[in-house]
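Colleague: Whatever this is, show me its structure:
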Amino acid sequence: MKILVVDDDPRLRDLVRTALKRAGHDVLCAADGTQGLTEARRSTPDLVVLDIGLPEMDGLEVCRRIRQTSQVPILFLTARDDEVDRIVGLELGADDYVSKPFSPRELVARIAAILRRTSGAAPAETRRHGRIALDLSARHCRIDDQPLSLTGTEFQLIAALVGAANRLLSRAELANAVWGAGAQQSDRTMDSHLRNLRRKLAEAGLPDAIETVHGQGMRLGHCG
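Modeller: Coordinates of the predicted model:
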């Protein structure tokens, strides 16, 4: 896979580049936000590793601009005390984040998990629920035959809910379906992705598509 690393710390860039190359990836690098945005548009990477605290243009703005034209997976690098930035980043469409300082092995593992979710082969199958149609092989979502632009994580969430039909999914079941059994994801991370998904469904005319039953879980409503 082709991975773009955007970070202004040359030592960290070298560390990440080395770890990703050892994992078999092609790696491109950029030292500031403006250069990172230009490289993302020019090279169409399979995933972007994006620092939040960048010169020229911060990582949040880079993410926002990338999301205007692309659903490429984005993993944020954040400082430990930047909880607000992490939440904002997820709401802008990032797929995951890793806090600094981090283990290169953890970063490589997180990237591998994202790539499995977003580019792994899926059976050629279409699932429907009311006005929602999912193409699992192409990872496309349509509402009334109109495309709905979703990140990889958002697609996994809607696919899990559609697959469960009218059955309630607990938060743990939903997390396992999206990130895999045993994955460590905070409630805030899931809430951010669900909030984004709900907003996009509402903008497509399905404001009450995801129903929450307090203390039990969530499911898709009628969506007719």
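
Colleague: can we go C-alpha only for contacts and neighbour counts from here?
Modeller: Will do.

Colleague: so where do the helices sit in the protein?
Modeller: Applying DSSP state H to the chain gives helices spanning 10-22, 33-43, 59-67, 83-92, 104-119, 152-163, 171-179, 187-203.

Colleague: contacting residues around the most centrally placed residue in the chain?
Modeller: The chain has Asp95 as the residue nearest its centroid, 2.2 Å off, counting by Cα atoms, centre = their mean. By Cα atoms under 8 Å, 6 or more residues apart in numbering, Asp95 lies in contact with 73-75, 114, 151-153.

Colleague: Check which residues of stretch 194-202 are buried.
Modeller: 194, 196-198, 200-201 (16 or more other Cα atoms under 10 Å).

Colleague: Now those residues in JSON lines, please, with extra columns for distance to His214.
Modeller: As requested, the buried residues of stretch 194-202 are exported to JSON lines (distance: Cα to Cα, whole Å):
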{"residue": "Leu194", "distance to His214": "15"}
{"residue": "Asn196", "distance to His214": "20"}
{"residue": "Leu197", "distance to His214": "19"}
{"residue": "Arg198", "distance to His214": "17"}
{"residue": "Lys200", "distance to His214": "22"}
{"residue": "Leu201", "distance to His214": "21"}
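
Colleague: is it true that Val62 touches Thr38?
Modeller: No - contact criterion Cα atoms under 8 Å: Val62 and Thr38 do not qualify, at 9.7 Å.

Colleague: pretty sure Arg167 contacts Gln216?
Modeller: No - look at Arg167 against Gln216 with Cα under 8 Å: they stay out of range, at 10.8 Å.

Colleague: Next, the second sequence, to be compared with the first:
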Amino acid sequence: MRLLLVEDDDHVAAALVAVLGRHGFQVRHARSGSEALDALVPDGAEPYRVVLLDLGLPDRDGFEVCSRIRDRSGVPVIMVTARADTRSRIHGLNLGADDYVTKPYDMGELLARIHAVARRSGTPAAPAGRPAAEPAAPDSGPADPLAARGVDIDRERRRVTVEGREVPLTRKEFDLLALLAQHPGVVYRREQIFSEVWRSGWEGNGRTLEVHVASLRAKLALPTLVETVRGVGYRLVVEPPADTPRTESGR
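Modeller: Okay, the predicted model is just below:
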């Protein structure tokens, strides 16, 4: 998978390029906004699948670069920055960024988010040196991990069953569950959830998300399936609790 890394700090970039390379990514490093935009001009090579974009660039603000990228390309953009304030996150997502990760970050989570946004944009490419797998159904997501909790998500028919019992969900409840199920165990930030499920900003809408999560837990009768990560967001827990019996039929 070919990535474009936009980072003006050579030390940070070198470390990141090394790690990404070990995971099969082909990375081009751009040190400025202008260099990044020039790199996105079609040249007959394999297109970039994801752009990792720092906001503190020497020639122009990363928000402007994101806006220009979005004007000319549909390539997914992940903002990777030290700006952790809510206003910056909302602004970045509203400009068209597909995800927003603050430094310092966990490398495993960053890799998962790269794969997630690449998969949502189309059929995922095989890492360098590995044969491509058979094309998967769009946005099919990993199915096996959820089997441990007896949950089956049929995205095509928008149906959810738990231990064979169909669970009626609202549109937003289904979209929320489907989003979290794309990468079980990965924490989805509240800002990202609102951007993808509600297509709006997070600020001032916290109660809405809490209500939908509570309703989802109750309807699935699996109160531990969706875990709250305090101060960050939510994740799907696929390992059933060892000492907690499953609640039957939503009671």
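
Colleague: just to revisit the earlier point, redo the helices of the first structure as JSON lines? Include distance to Leu4 of the first structure.
Modeller: Putting the helices of the first structure into JSON lines (distance: least, Cα to Cα, whole Å) gives the following:
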{"stretch": "helix 10-22", "distance to Leu4 of the first structure": "9"}
{"stretch": "helix 33-43", "distance to Leu4 of the first structure": "7"}
{"stretch": "helix 59-67", "distance to Leu4 of the first structure": "13"}
{"stretch": "helix 83-92", "distance to Leu4 of the first structure": "17"}
{"stretch": "helix 104-119", "distance to Leu4 of the first structure": "12"}
{"stretch": "helix 152-163", "distance to Leu4 of the first structure": "17"}
{"stretch": "helix 171-179", "distance to Leu4 of the first structure": "22"}
{"stretch": "helix 187-203", "distance to Leu4 of the first structure": "23"}
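
Colleague: Ok, which of those comes nearest Lys2 of the first structure?
Modeller: Lys2 of the first structure sits nearest to helix 33-43 of all those, at 8.8 Å, using Cα to Cα.

Colleague: now the angle between helix 59-67 and that closest one, please.
Modeller: With axes from the mean of the first three to the mean of the last three Cα atoms, to 10 degrees defining the directions, helix 33-43 of the first structure sits at 20 degrees from helix 59-67.

Colleague: Across to the second structure, which of the contacts of Asp95 of the first structure hold up?
Modeller: Contacts from these that recur in the second structure, judged by both residues aligned by TM-score structural alignment, their matches' Cα atoms under 8 Å, are 73-75, 114.

Colleague: Determine which of the helices of the first structure approaches Cys141 of the first structure most closely.
Modeller: Cys141 of the first structure lies closest, by Cα to Cα, to one member of the helices of the first structure: helix 152-163, at 7.4 Å.

Colleague: Residues in contact with the closest one: which ones?
Modeller: By Cα under 8 Å, 6+ apart, helix 152-163 of the first structure touches 71, 73, 95, 114, 117-118, 127-129, 134, 136, 139-141, 169, 174, 177-178, 193-194, 196-197, 219-220.

Colleague: ok, now with 6 Å
Modeller: The contact list for helix 152-163 of the first structure (Cα atoms under 6 Å, 6 or more residues apart in numbering) reads 118, 178, 197, 219.

Colleague: on that earlier part again, ok, Val62 and Thr38 of the first structure, which is more surrounded?
Modeller: Neighbours per residue (other Cα atoms under 10 Å) separate Val62 of the first structure from Thr38, with Val62 holding more: 23 against 13.

Colleague: how about the more buried one, what's its partner in the second structure?
Modeller: Taking TM-score structural alignment, Val62 of the first structure has Val65 as its aligned residue in the second structure.

Colleague: Pull up the gap between its match and Pro145 of the second structure, please.
Modeller: 37 Å (Cα to Cα, to the nearest Å).

Colleague: ok so, going back, show me the two of the contacts of helix 152-163 of the first structure that sit farthest apart.
Modeller: Pairwise distances across those (Cα to Cα) peak at 22.5 Å, for the pair Thr118 and Arg219.

Colleague: picking that back up, name the nearest of the buried residues of stretch 194-202 of the first structure relative to Asp9 of the first structure.
Modeller: So of these, ranked by how close each gets to Asp9 of the first structure (Cα to Cα), first place is Asn196, at 30.8 Å.

Colleague: Excluding sequence neighbours, find me the nearest residue to the closest one.
Modeller: In this structure, Asn196 of the first structure finds its nearest non-sequential neighbour in Glu91, 6.0 Å apart by Cα to Cα, 6 or more residues apart in numbering.

Colleague: how about that neighbour, what's its match in the second structure?
Modeller: Using TM-score structural alignment, Glu91 of the first structure lines up with Asn94 in the second structure.
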